[in-house]
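**Q** after the sequence you'll find the predicted model.
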Amino acid sequence: MGPVIAWDSRFFRKSSLYWPLQDVAARFEGALEWPAVEAVDEALSEAAGVRFRLQPPRPRRRRRRRPVDPSSLYDARIHVEGWVPTRPSNWHDFMNALVWATFPAGKRALHARQHRTVAARLGDAPKALPDRRTREQDGLAMLDEGSLLLLAVEGRVSAITAALEARDTSAVQNEMAEGSALALVFGHALYESLLPEERRSIWAMVALLPCPGPLPTERRACIRLADARLAELITTPGTFSQPETFRSLPLDERVLCGGSVLRREPGGELFG
């Protein structure tokens, strides 16, 4: 566990990689202390399409294990009941809420699929959770926590795929500089990893999202497009089920934002 990072309402201005969260994060700018879960819900639930509620305490361990209640599981709370269990004063859960409000369709599709996957494994009378996750569950967890969305013009997908396979970062950078691709951080654990002053090197799993025609240059239009394409890909059977085939890019502003086709403010921040 790393050092505890104090609340900072301007956190999203410290890295250009936060640009997808800019609008929703700005709703908390100026807050002198951690917003309560109720305040997070009030600010974000309409955009997210789900409610944010205080995570219930874990039940005490008993000597005799009770059967699993599927409705009490995390993804069931979201998919069936429509609320996200959220811990107070917690960067990980706060980033998750911001991602929900930014990519609601993608998050909804992700947790619906995770819920179906878990429910199918539990069956009708579950006595215990399985000891191990399936490869599909591993892949979906990686998408949720540590993924980077890469919008790509359909005609350049083959070249971009080849560059990712070869770990040719400069070739992907060139595609972004030419307007053929655009990177958006999706995984909330990645956003959390940007908080420390001294960051460790991270390579983020890439979810490649082919798109017809030229990519938008307006920030919000790019976010909406990425959200829609991600949701469509998640609902496609078999996707994200083979983590060993995933490819990655460094979580680095110089790589992912240096050649962005999005317009910039005079100070260098992405805007639209």
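**A** All right, it came through fine. Residues are numbered from 1 along each chain as shown.

**Q** C-alpha from now on. contacts and neighbour counts both.
**A** Will do.

**Q** quick one, strands of the stretch 1-150 of the chain?
**A** Here the stretch 1-150 of the chain has its strands, by DSSP state E, counting those that start in this stretch, at 51-54, 83-86, 147-153.

**Q** go on, the stretch 151-272 of the chain?
**A** According to DSSP E, counting those that start in this stretch, the strands that the stretch 151-272 of the chain contains are 181-185, 203-211, 247-250.

**Q** Arg224: how many residues sit nearby?
**A** Arg224: 15 surrounding residues under other Cα atoms under 10 Å.

**Q** ignore the last one, Pro214
**A** 13.

**Q** chain center to stretch 245-264, what's the gap?
**A** Here stretch 245-264 is found 15 Å from its chain centre; the criterion is Cα atoms, centre = their mean, to the nearest Å.

**Q** sorry, slip of the keys, the one I care about is stretch 46-55.
**A** Worked out by Cα atoms, centre = their mean, stretch 46-55 lies 16 Å from the chain centre.

**Q** may I see the buried residues of that stretch?
**A** 48-53 (16 or more other Cα atoms under 10 Å).

**Q** can you check stretch 21-29 too?
**A** Buried residues in stretch 21-29 (16+ other Cα under 10 Å): 21-22, 24-25, 28.

**Q** any idea how far apart the tips of it sit?
**A** One end of stretch 21-29 sits 12 Å from the other (Cα to Cα, to the nearest Å).

**Q** excluding its own residues, what touches it? List them.
**A** Residues outside stretch 21-29 that contact it (Cα atoms under 8 Å, 6 or more residues apart in numbering) are 9-10, 12, 35, 43-44, 98-99, 101-102.

**Q** quick revisit: of the strands of the stretch 1-150 of the chain, which stretch is the most buried?
**A** Highest mean neighbour count among the strands of the stretch 1-150 of the chain (mean count of other Cα atoms under 10 Å): strand 147-153, with a mean of 24.

**Q** so that one versus strand 203-211, what angle?
**A** Counting by axes from the mean of the first three to the mean of the last three Cα atoms, to 10 degrees, strand 147-153 points 30 degrees away from the direction of strand 203-211.

**Q** run through the neighbouring helices and strands of strand 147-153.
**A** The contact analysis (3 or more Cα pairs under 8 Å, 6 or more residues apart in numbering; DSSP states H and E) places strand 147-153 against strand 181-185, strand 203-211.

**Q** now do the last one against strand 181-185, angle only.
**A** If I follow you right, that is strand 203-211. 130 degrees.

**Q** pull out the buried positions in strand 203-211.
**A** For strand 203-211, by 16+ other Cα under 10 Å, it's 204-211.

**Q** ok, structure two:
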Amino acid sequence: MKRFTPYPQWRTDCLQGGAFAHLNALFALEQYHDWPSLSELNQHQLVNAQGLAIEFIANSEFELDGRYYEQFIYETGKVPTRSENWHDLFGAYIWRLFPKTKALLNRLHIEEMALQTCSKRSKTRNALTLFDECAVVLAVSDPSWITAFRQHQWQEVFVERKEQWQHSIRAYTFGHANYEMLTQPFIGLTGKALFIDVDADIFCKDLSAQYRYLDARLYEMIAEQNVLADNSQLSPLPLLGVPGWYDDNVDPNFYANTDYFRPKRRNTK
């Protein structure tokens, strides 16, 4: 499997694919000739769970502080952002796309840390971290999609029902690590899907409205329905299989690679 090594310099050619279509539509990344500045990232009015204004700051300020990353954000509203770093850049954009959910995840980390009685991380904290880094929200207006994905019916969801994408199902990246790795896509790249039932008319709304709606729904699902109590609600999602996200997947034979598009493991007991 290819080892992922992030690009050290700013380049927009790696942001051309369909996986980045939403970011380009909402933030016009292709306009930049160099890394977006902190002042540009801070053109928003976001708050954390304590009502403190979210401010993206140089990572050096955090390094001198000594507090845990999530604690620092919760207590100050400041989000450490490394210079010329894809991971942190995409993290900043996810804050802007899902502000309520990001603030909630930050608060839940703090609450879980307060309950922690040993050095071992709780199942909830593991789920929060996995979601934060690797999640893709799959909004579906037909629940049969959920069953097919959970049964790893890759031919069905990616080939047989390809034309239904964008109409009864749509993918929204939440995990900023996904975006980082998609700048250099490789076979094996897999995210974690969380399904949200929606009415089909959501896909007719403008993109910003779609994100506002999904942010509110995610907040409700996590805060009230406790879907991230553990990892059980997250399903594997081969990211390069999503229609439009990878040039090679226009060929149906692309999905014949069972090392990547793995069948559901059956319980033989």
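**A** Perfect, thanks for sending it. Note that the structure is predicted; figures quoted are calculated from it, not measured.

**Q** the buried residues of strand 203-211 of the first structure into JSON lines, with extra columns for distance to Asn90 of the first structure?
**A** Formatted as JSON lines, the buried residues of strand 203-211 of the first structure follow (distance: Cα to Cα, whole Å):
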{"residue": "Ala204", "distance to Asn90 of the first structure": "22"}
{"residue": "Met205", "distance to Asn90 of the first structure": "24"}
{"residue": "Val206", "distance to Asn90 of the first structure": "26"}
{"residue": "Ala207", "distance to Asn90 of the first structure": "26"}
{"residue": "Leu208", "distance to Asn90 of the first structure": "30"}
{"residue": "Leu209", "distance to Asn90 of the first structure": "30"}
{"residue": "Pro210", "distance to Asn90 of the first structure": "34"}
{"residue": "Cys211", "distance to Asn90 of the first structure": "35"}
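
**Q** which one of these is nearest to Val4 of the first structure?
**A** Checking those against Val4 of the first structure with Cα to Cα, the nearest one is Ala204 at 22.8 Å.

**Q** can you find the partner of the closest one in the second structure?
**A** Ala204 of the first structure maps onto Gly191 in the second structure, with residues paired by TM-score structural alignment.

**Q** could you do Ala76 of the first structure as well?
**A** Looks like Ala76 of the first structure aligns to Gln71 there (TM-score structural alignment).

**Q** quick check: its match touching Ile110?
**A** Yes. The criterion here is Cα atoms under 8 Å, and Gln71 of the second structure meets it with Ile110 at 6.5 Å.

**Q** so these two - more neighbours on which side?
**A** Comparing Gln71 of the second structure with Ile110 by other Cα under 10 Å, the one with more neighbours is Ile110, at 18 against 15.

**Q** for that one, give me its contacts.
**A** Applying Cα under 8 Å, 6+ apart, the residues contacting Ile110 of the second structure are 70-71, 74.

**Q** next step: those restricted to helices.
**A** 70-71, 74 (DSSP state H).

**Q** measure Gln116 of the second structure to Leu228 of the second structure for me?
**A** 17 Å.

**Q** could you do Phe149 of the second structure as well?
**A** Applying Cα to Cα, the value for Phe149 of the second structure to Leu228 of the second structure is 19 Å.

**Q** out of those two, which sits in the busier spot?
**A** Leu228 (23 against 19).

**Q** looking for the alignment partner of that one in the first structure.
**A** So Leu228 of the second structure corresponds to Phe240, using TM-score structural alignment.

**Q** one more: Phe98 of the second structure?
**A** Matched to the first structure by TM-score structural alignment, Phe98 of the second structure sits across from Phe103.

**Q** ok, now which ones touch the nearest residue to that match once chain neighbours are set aside?
**A** Nearest non-adjacent residue to Phe103 of the first structure, counting by Cα to Cα, 6 or more residues apart in numbering: Asp227, 5.2 Å away. Asp227 of the first structure makes contact with 103-106 under the criterion Cα under 8 Å, 6+ apart.

**Q** just the buried ones out of the residues you listed, please.
**A** Burial by neighbour count, 16+ other Cα under 10 Å: within the contacts of Asp227 of the first structure this picks out 103-106.

**Q** ok, Glu145 of the first structure touching Val185?
**A** No. In this structure Glu145 of the first structure lies outside contact range of Val185 using Cα under 8 Å: 10.2 Å.

**Q** show me which of these two is the more surrounded one.
**A** Set Glu145 of the first structure next to Val185 and count neighbours by other Cα under 10 Å: Val185 wins out with 24 against 19.

**Q** doesn't Leu194 make contact with that one?
**A** No. Counting by Cα under 8 Å, Val185 of the first structure does not reach Leu194; the two are 10.9 Å apart.

**Q** about what we covered before: list the contacts of the match of Phe98 of the second structure.
**A** Contacts of Phe103 of the first structure by Cα under 8 Å, 6+ apart are 48, 223-224, 227.

**Q** ok, those in the second structure, which still hold?
**A** Among these, the ones whose aligned partners also touch in the second structure (both residues aligned by TM-score structural alignment, their matches' Cα atoms under 8 Å) are 223-224, 227.

**Q** return the member of those nearest to Leu251 of the first structure.
**A** Using Cα to Cα, these come closest to Leu251 of the first structure at Ile223, 18.3 Å.

**Q** need the contact list for Asp132 of the second structure.
**A** 105, 174-176.

**Q** need the max-distance pair from those residues.
**A** Leu105 and His176 (13.9 Å).

**Q** helices of the stretch 51-200 of the second structure, start to end?
**A** Counting by DSSP state H, counting those that start in this stretch, the stretch 51-200 of the second structure has these helices, from start to end: 59-63, 69-76, 86-97, 99-115, 123-134, 144-150, 154, 176-182.

**Q** next, the angle helix 69-76 makes with the fourth one.
**A** Pointing back at helix 99-115 of the second structure there. Using the same axes, to 10 degrees: helix 99-115 of the second structure against helix 69-76 is 110 degrees.

**Q** mean deviation, helix 99-115 of the second structure versus the first structure?
**A** Helix 99-115 of the second structure differs from its equivalent in the first structure by a mean of 1.7 Å after superposition (mean Cα distance after the TM-score superposition for the first structure).

**Q** what of the fifth one?
**A** Compared with the first structure after the fit, helix 123-134 of the second structure shows a mean deviation of 0.6 Å (mean Cα distance after the TM-score superposition for the first structure).

**Q** may I see the buried residues of that helix?
**A** Quick answer for helix 123-134 of the second structure (16+ other Cα under 10 Å): 124-134.

**Q** many thanks, I have nothing further to ask.
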